[in-house]
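Peer 1: fold the following for me, if possible:
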Amino acid sequence: MDGTVDGFRYGAVTPVAAYLMACLGGALGLRCIVRSLLDARSWRAGWLALGAASIGCGIWTMHFIAMIGFHVEETRVRYDAATTVLSLVVAVAVVGIGVFIVGFRGTSGGTLAVAGAITGLGVAGMHYLGMAAMRLNGEVGYDPVGVAMSVLIAIVAATAALWAAVTIRGFLTSLGASLVMGVAVSGMHYTGMAAVSVHVHDMTGGTWEGDSPTSLLLPMLLGPVVFLLLAGVVVMFDPLLVLGERSSAPRPDSPAPNSPAGKRPSWRAAASSARER
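Peer 2: Model (predicted):
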């Protein structure tokens, strides 16, 4: 029989908490990417890695906080620990690929499109791998249209986030971009969840029991949440990263100062030339 699926068992608590975690991860990730582009002398790979880990952890914690509110009335839902951890690794690794492409290959339209597609597919892959971690007395089905829409939203959201990271410098504008990113990531999640249906197996002869979802998810969520808080401390104690002020070092996609494209006549040179004439 078809199970009665409820994605909001605790009302607005889990969606709001999930959205805030997505915003936090997005904000920290965007600021770290900006930091790597502002100063060529900084350890770019380190800042990009921190940004990718922040975005990946934010998306992962958003997903599983939201899944705490997922409930099937006819059966207990629990999660496989190994698959759950694997979904976190996938989120950080694939988001990292997209972030490093933008960080080292520049911000052209083609590069941004490729990086956004890879990152978006990583976000969607994390979501559905996390769903594959569910264990219940039944089979989970998906509406293909809903799945396709969720993947499309993930790609668009990832592309927009990367674009914001390489074009927005101010702290407040970057914060606004992270709020929009949180909406997009949450929208992707709940679009994917709207495509879910559960066919419950015959319950004759007893009930299918298991551990409560919170008994596994809450301890596992603690690590990524602590990581995001520590990343936030790094952000707060780096003035250049907070203010988003450009340093004198060139951006990776800007011409070198000594190249023909990078040379600009100064007013002193122009005045000297006028006097000689």
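
Peer 1: okay, CA-based contacts and neighbour counts for the rest of this
Peer 2: Will do.

Peer 1: please name the nearest non-neighbouring residue to the spatially most central residue of the chain.
Peer 2: In the chain, the centroid-proximal residue (C-alpha atoms, centre = their mean) is Ile55; its distance is 3.7 Å. Once flanking residues are discounted, Ile55 sits nearest to Gly25: 4.6 Å by C-alpha to C-alpha, 6 or more residues apart in numbering.

Peer 1: just the strands in the stretch 1-150 of the chain please.
Peer 2: 5-6, 71-72, 78-79, 134-135, 138-142 (DSSP state E, counting those that start in this stretch).

Peer 1: could you pull out the helices for the stretch 101-250 of the chain?
Peer 2: Ranges of helices in the stretch 101-250 of the chain, per DSSP state H, counting those that start in this stretch, are 109-132, 144-167, 171-194, 213-236, 239-243.

Peer 1: next, the second sequence, to be compared with the first:
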Amino acid sequence: MGHLDHAALGWLTPVLSYAMACTGAALGLRCTVRALGATGRSRRNWLITAASAIGTGIWTMHFVAMLGFSVGGTDIRYDVPLTILSLLVAMTVVCAGVFAVGYGRDRTRALFLGGLTTGLGVASMHYLGMAAVRLHGDVSYDPLLVGLSVVIAVVAATAALWAALNIKSPVAVTIASLIMGAAVSSMHYTGMFAVGVRVTPSGEVLPGATAMQFIFPLAVGLGSYLFLTSAFVALSPTTGEREASASAQRSVESVVG
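Peer 2: Next up is the predicted model:
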């Protein structure tokens, strides 16, 4: 069996990937809170932003963590179409989960369905991302650990959506996103510990792109998107603030008039 290293770059990748997962979660929860206070097109847009933030955060977390993944005796390459597909899957299923909760009539059922959909989506994103790995040898999985990682994903997703519905204060959102980041990270590493690689050394060139050629630029791009969106959301006024400033303006006008 090849020696697997999950943190070839030391603490950098686990810490950075955890920060990405938390940022995505915090932004997603914040946007969902805003969505539930809005209506019509505004609600839909907030929900789409929430889903893209959570999806991006989870995907970036996975691949930043993968930058630290190495196998003794073989290089690692990534299949580009499959990797991009895993990003689209992450976005789509999180979107479905968030919309189920945003528009669900029955809270409990919406939460259960949304959590299940999102969790299974996160897990399939993870294993699609793993399927995109190209190396000299055979990859095997421990079915028990794979099952456990899927359970963690579903529980984490359900908890996150519950938090989005029930948590309003910024402090609580922060705590919830730290917990969610931890859950996503633990799901990732559980999934990674399920991996076994039997290396067959070979001089052949592997198909696909190296992590630095492809995943690093993509992760930096998506990371920037997360931070810019966070800034935008933090600075945009809430419905309450808008109403307050409108009524303040009216009272000023009536005084002047």
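
Peer 1: ok, back up a step: turn the helices of the stretch 101-250 of the first structure into TSV, columns for distance to Ser36 of the first structure and mean neighbour count.
Peer 2: Converted to TSV, the helices of the stretch 101-250 of the first structure look like this (distance: least, C-alpha to C-alpha, whole Å; neighbours: other C-alpha atoms under 10 Å):
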stretch	distance to Ser36 of the first structure	mean neighbour count
helix 109-132	16	22
helix 144-167	10	21
helix 171-194	15	21
helix 213-236	12	15
helix 239-243	9	18
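
Peer 1: in CSV: the ones you listed, plus distance to Ile68 of the first structure.
Peer 2: Below are these laid out as CSV (distance: least, C-alpha to C-alpha, whole Å):
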stretch, distance to Ile68 of the first structure
helix 109-132, 12
helix 144-167, 20
helix 171-194, 13
helix 213-236, 6
helix 239-243, 33
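
Peer 1: so which of the ones you listed gets nearest Gly3 of the first structure?
Peer 2: helix 171-194 (13.9 Å; C-alpha to C-alpha).

Peer 1: now do the closest one against strand 138-142, angle only.
Peer 2: 120 degrees (axes from the mean of the first three to the mean of the last three C-alpha atoms, to 10 degrees).

Peer 1: roughly how far is helix 171-194 of the first structure from the heart of the chain?
Peer 2: 9 Å (C-alpha atoms, centre = their mean, to the nearest Å).

Peer 1: mean shift of stretch 148-156 of the second structure relative to the first structure?
Peer 2: Taken over the aligned residues, the distance from stretch 148-156 of the second structure to the first structure averages 0.1 Å (mean C-alpha distance after the TM-score superposition for the first structure).

Peer 1: show me what contacts the corresponding residue of the second structure for Gly138 of the first structure?
Peer 2: Alignment note: Gly138 of the first structure maps to Gly137 in the second structure; criterion TM-score structural alignment. Residues near Gly137 of the second structure by C-alpha atoms under 8 Å, 6 or more residues apart in numbering: 197-201.

Peer 1: out of those, who's nearest Val122 of the second structure?
Peer 2: Among these, and counting by C-alpha to C-alpha, the member closest to Val122 of the second structure is Val197, at 22.8 Å.

Peer 1: the closest one touches His136, doesn't it?
Peer 2: No - under the criterion of C-alpha atoms under 8 Å, Val197 of the second structure makes no contact with His136, lying 9.2 Å away.

Peer 1: show me which of those two is the more surrounded one.
Peer 2: His136 (21 against 18; other C-alpha atoms under 10 Å).

Peer 1: residue contacts, that one?
Peer 2: By C-alpha under 8 Å, 6+ apart, His136 of the second structure lies in contact with 74-75, 199-202, 206.

Peer 1: ok, the residues you listed in the first structure, which still hold?
Peer 2: Contacts conserved in the first structure for those, using both residues aligned by TM-score structural alignment, their matches' C-alpha atoms under 8 Å: 74-75, 199-200.

Peer 1: could you flag which of those residues are buried?
Peer 2: Among these, those classed as buried by 16 or more other C-alpha atoms under 10 Å are 74, 199.

Peer 1: farthest-separated two in the kept ones among the contacts of His136 of the second structure?
Peer 2: Asp75 and Thr200 (11.4 Å).

Peer 1: what's the closest of the kept ones among the contacts of His136 of the second structure to Val233 of the second structure?
Peer 2: Asp75 (40.7 Å).

Peer 1: looks like the closest one contacts Leu135 (just checking).
Peer 2: Yes - with contact defined as C-alpha under 8 Å, Asp75 of the second structure counts as touching Leu135 (6.1 Å).
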